[in-house]
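# Attaching a predicted model along with its sequence, questions to come.
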Amino acid sequence: MSSFDNSDAEFQKHSQFISTSVQKIYQNVSSMNRMVSQVGTAQETPEIRQQLHQIRTYTQQLIKDTDSSFKDIVNCKDRHLKIQRDRLVDEFTAALTAFQAVQKRTVDLEKNAIRQAKANVTLPKPPSSNKSTSNSFSESQFENNFVDNRGPTQAQLQQEEIDLQALEEQERTIRELEENIVGVNEIYKKLGALVYEQGQTVDSIEASVENASVFVQDGTEQLRRASHYSNQARKKKLILALILGGILAVIILLFIIRN
């Protein structure tokens, strides 16, 4: 946690960065939603997938940087700064929720695309067990059997390789998305823990200050009472001294008169 003194100027610098980051996250989420809507449709292109990957990576890094800025302002103690910090926490949390939603939507689309691709894979047909009762084949039958037994062509093999690479890319995308979702969830937890911990610390400090204030008031009252009692004691001593002095003066006067 940062150890700087949380001056207003330093706080506002981090606060401005966080507010700007939140706005960028929302803008990126809006762009990602438009791109995700094209995934699995005729409008989907490799360029769209590349752009989607880039903006997702950038947003993920932006979220990490914003989380770091929160660590620098979370330990503010002034009440007006705490109110501003809590507002930023709410805004950042809402932006994270929007980002998580588009990531989960992308995961669902990618998984659905993989299921459909695997379902469309055609398995080779087993050879027919029916034997012809005739020993002679027509020319057309011979050609059909010759074509069927040739196996996949080079073009078919290349297409299968392309399809396999596409599936592997989709699976990598899903793993990356799931890791990102877990990472954002960790930021949720850390941010909540930091704010809660700091709130507990501030509450403890405020309670200590209040207790100290009570102790000071009690001490002041005790000093006032002690001063009052001390003054009364001095007055009593003075009165007693005057009385004794008066008595002594009378005794001396009587002694002089007798003599």
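Noted; the coordinates are in hand. Numbering: from 1, shown residues only.
# Only C-alpha atoms from now on, for both contacts and neighbour counts.
Noted.
# longest helix of the protein?
helix 154-258 (DSSP state H).
# chain center to it, what's the gap?
Distance of helix 154-258 from the chain centroid (C-alpha atoms, centre = their mean, to the nearest Å) equals 27 Å.
# do stretch 117-125 as well
Distance, centroid of stretch 117-125 to centroid of chain: 43 Å (C-alpha atoms, centre = their mean).
# cool, and stretch 43-62?
Worked out by C-alpha atoms, centre = their mean, stretch 43-62 lies 22 Å from the chain centre.
# residues making contact with that stretch?
Residues outside stretch 43-62 that contact it (C-alpha atoms under 8 Å, 6 or more residues apart in numbering): 21, 25, 28, 32, 35-36, 38-39, 180.
# rewinding a little: so what secondary structure elements neighbour the longest helix of the chain?
helix 46-73, helix 79-119 (3 or more C-alpha pairs under 8 Å, 6 or more residues apart in numbering; DSSP states H and E).
# Put together TSV for those helices, with distance to residue 202 on each row.
Converted to TSV, the helices and strands packed on helix 154-258 look like this (distance: least, C-alpha to C-alpha, whole Å):
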stretch	distance to residue 202
helix 46-73	13
helix 79-119	10
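# I'd like to know which of the ones you listed is closest to residue 257.
helix 79-119 (82.6 Å; C-alpha to C-alpha).
# Let's see which of the contacts of stretch 43-62 end up in helices.
21, 25, 28, 32, 35-36, 180.
# between these, which has the most around it?
Among those, residue 25 has the most neighbours (other C-alpha atoms under 10 Å), with 24 neighbours.
# How about the contacts made by it?
With C-alpha under 8 Å, 6+ apart, residue 25 has these contacts: 59, 62-63, 95, 99.
# and with 10 Å instead?
Contact analysis of residue 25 by C-alpha atoms under 10 Å, 6 or more residues apart in numbering lists 19, 31, 55-56, 58-60, 62-63, 92, 95-96, 98-99.
# Against residue 248, how distant is it?
97 Å (C-alpha to C-alpha, to the nearest Å).
# Restricted to buried residues, select the contacts of residue 25 in PyMOL.
To isolate the buried subset of those in PyMOL, counting by 16 or more other C-alpha atoms under 10 Å, use the following:
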select buried, resi 55+56+59+60+62+63+92+95+96+99
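# possible to save the contacts of stretch 43-62 as a markdown table with distance to residue 228?
Shown next, in a markdown table, are the contacts of stretch 43-62 (distance: C-alpha to C-alpha, whole Å):
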| residue | distance to residue 228 |
| --- | --- |
| 21 | 63 |
| 25 | 67 |
| 28 | 72 |
| 32 | 77 |
| 35 | 82 |
| 36 | 82 |
| 38 | 86 |
| 39 | 86 |
| 180 | 71 |
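# One more to weigh against that first structure:
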Amino acid sequence: METSYQGGVTYEDSGDNFQRLSQTIASNIKKISQNVSSMSKMVNQLQTPQDSQELRTQLRQIQNYTQKLAKDTSSMIMELMKLPVENSASRLTRDRLSDEYMATLNSFQTTQRLAAQKSKEDVKKVKAQSINIGDPFGMSGHNKELLEMGDTTQNQEQINMQTERNLLELEERERDIRQLENDIMDVNQIFKQLGTMIHAQGEVVDSIESNVEYTAQNVEAGNQQLREAANYKNKLRKKKVYIGLILFIIILIIIIVLVKN
């Protein structure tokens, strides 16, 4: 069973930030996915003959490791989203990683919810079977059998010990459920933060694209105005030539007339 966990990394070389963050995020997403797969198998074994305290302990450990890894990866994703993107390939890598992380995080939360649901069902079942568990004078059917077997004092001690163990087990399971519910809330918060950042990033991209389109339109409009100005200038030049030719012809006619006279 893999329960690997890697903490946050600080990168000093800003030129390599995007590359290193991308590689670390991709590696973490793979680890989270593997851990979720292991968790899912364990959760499916709950409430079956394979269920045991050891299994629940392992499940709790891998859940805690994965929760920490998810938080660190979330911070890295947010840092990656803030870095300037120089080309379309980097933008595609960033968007792909954020999509993969959100999908993996969703699978993790689904598994968490199923584990919490089964744990709650177990606690309700134990409480239903031991209605008098908190009453030192109460006796369930099993406790009555022990008392009827003979040594009342010894059997009562056994009953008290069993009651105490049951209480401790219930308290531990209820603590695990509360912790799991808190972890689920933390994952919800990660979803909200990433969703807000991705939405804002999308607006920035749209704004940049709009500005580029607006600039392109302005350039095209400027070129059109230059073409119109050039055409106007050419027409004006032609008019001047025509007027000059007409004046030349008129002067030439006048000279011819004067010479003949």
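In hand now; what should we look at? Keep in mind that what you see is a predicted model, and the values were worked out from it rather than measured.
# So after superposing, what's the score?
Comparison of the two superposed chains (TM-score structural alignment, normalised by the length of structure 1) gives a TM-score of 0.71, and 234 aligned residues with a C-alpha RMSD of 3.8 Å.
# The residue nearest to residue 194 of structure 1 when sequence neighbours are not counted: neighbour count?
Spatial nearest neighbour of residue 194 of structure 1, chain neighbours left out: residue 74 (6.9 Å); criterion: C-alpha to C-alpha, 6 or more residues apart in numbering. Residue 74 of structure 1 has 24 neighbours, counted by other C-alpha under 10 Å.
# residues in contact with residue 74 of structure 1?
1-2, 6, 11, 81-82, 85-86, 89, 191, 194-199 are the contacts of residue 74 of structure 1 under C-alpha under 10 Å, 6+ apart.
# Would you quantify the distance from the aligned residue in structure 2 for it to residue 111 of structure 2?
Structural correspondence for residue 74 of structure 1 with respect to structure 2 (TM-score structural alignment): residue 81. Noted for residue 81 of structure 2: a distance of 27 Å to residue 111 of structure 2, by C-alpha to C-alpha.
# now residue 129 of structure 2
Note on residue 129 of structure 2: its distance to residue 111 of structure 2, by C-alpha to C-alpha, is 27 Å.
# swap in residue 255 of structure 2?
For residue 255 of structure 2, the distance to residue 111 of structure 2 - C-alpha to C-alpha - is 107 Å.
# of those two, who's got more company?
residue 111 (22 against 12).
# Can you find the partner of the more buried one in structure 1?
By TM-score structural alignment, residue 111 of structure 2 lines up with residue 102.
# ditto for residue 178 of structure 2
In structure 1, residue 178 of structure 2 lands on residue 175 (TM-score structural alignment).
# I'd say that match and residue 107 touch.
Yes - between residue 175 of structure 1 and residue 107 there is a contact at 8.9 Å, judged by C-alpha atoms under 10 Å.
# between the two, who's got more neighbours?
Set side by side, residue 175 of structure 1 and residue 107 show more neighbours around residue 107, with 20 against 13, by other C-alpha under 10 Å.
# before we move on, the earlier item: the match of residue 111 of structure 2 and residue 60 of structure 1, how far apart?
From residue 102 of structure 1 to residue 60 of structure 1 the distance is 13 Å (C-alpha to C-alpha).
# and what of residue 47 of structure 1?
Residue 47 of structure 1 is 20 Å from residue 60 of structure 1, by C-alpha to C-alpha.
# what residue of structure 2 matches up with residue 65 of structure 1?
So, by TM-score structural alignment, residue 65 of structure 1 is matched to residue 72.
# Compute the distance between its match and residue 101 of structure 2, please.
Residue 72 of structure 2 is 12 Å from residue 101 of structure 2, by C-alpha to C-alpha.
# How about residue 208 of structure 2?
For residue 208 of structure 2, the distance to residue 101 of structure 2 - C-alpha to C-alpha - is 25 Å.
# for residue 120 of structure 2, same thing?
28 Å.
# which SS state does residue 20 of structure 2 fall under?
Using DSSP: H, G, I helix; E, B strand; the rest coil, the secondary structure recorded for residue 20 of structure 2 is helix.
# which residue lines up with it in structure 1?
Looks like residue 20 of structure 2 aligns to residue 13 there (TM-score structural alignment).
# Its match: what's it in contact with?
So residue 13 of structure 1 contacts 69, 73 (C-alpha under 10 Å, 6+ apart).
# how much space between it and residue 87 of structure 1?
Distance from residue 13 of structure 1 to residue 87 of structure 1, by C-alpha to C-alpha: 16 Å.
# same check, this time on residue 201 of structure 1
19 Å.
# Excluding chain neighbours, what is closest to the most centrally placed residue in structure 2?
The centre of structure 2 sits closest to residue 102, judged by C-alpha atoms, centre = their mean, with a distance of 3.5 Å. Closest residue to residue 102 of structure 2 apart from its sequence neighbours, by C-alpha to C-alpha, 6+ apart: residue 191 at 7.5 Å.
# and that neighbour, what pairs with it in structure 1?
Looking across to structure 1 (by TM-score structural alignment), residue 191 of structure 2 lines up with residue 188.
# my guess is its match meets residue 67, correct?
Yes - between residue 188 of structure 1 and residue 67 there is a contact under C-alpha under 10 Å: 9.4 Å.
# which neighbours do the two share?
residue 92.
# So the aligned residue in structure 1 for residue 206 of structure 2 versus residue 195 of structure 1, what's the distance?
Applying TM-score structural alignment, one finds that residue 206 of structure 2 aligns to residue 203 in structure 1. For residue 203 of structure 1, the distance to residue 195 of structure 1 equals 12 Å [C-alpha to C-alpha].
# Which of the two has more residues huddled nearby?
Legend: neighbour count by other C-alpha under 10 Å for residue 203 of structure 1 and residue 195, higher for residue 195 (20 against 13).
# ok, now which ones touch that one?
Taking C-alpha under 10 Å, 6+ apart as the definition, contacts of residue 195 of structure 1 comprise 70-71, 73-75, 82, 85-86, 89, 201.
# thinking again about what came up before, which neighbours do residue 72 and residue 101 of structure 2 share?
With C-alpha under 10 Å, 6+ apart as the test, residue 72 of structure 2 and residue 101 both reach 25, 28.
# Near residue 184 of structure 1, how many other residues are there?
Residue 184 of structure 1 has 19 nearby residues by other C-alpha under 10 Å.
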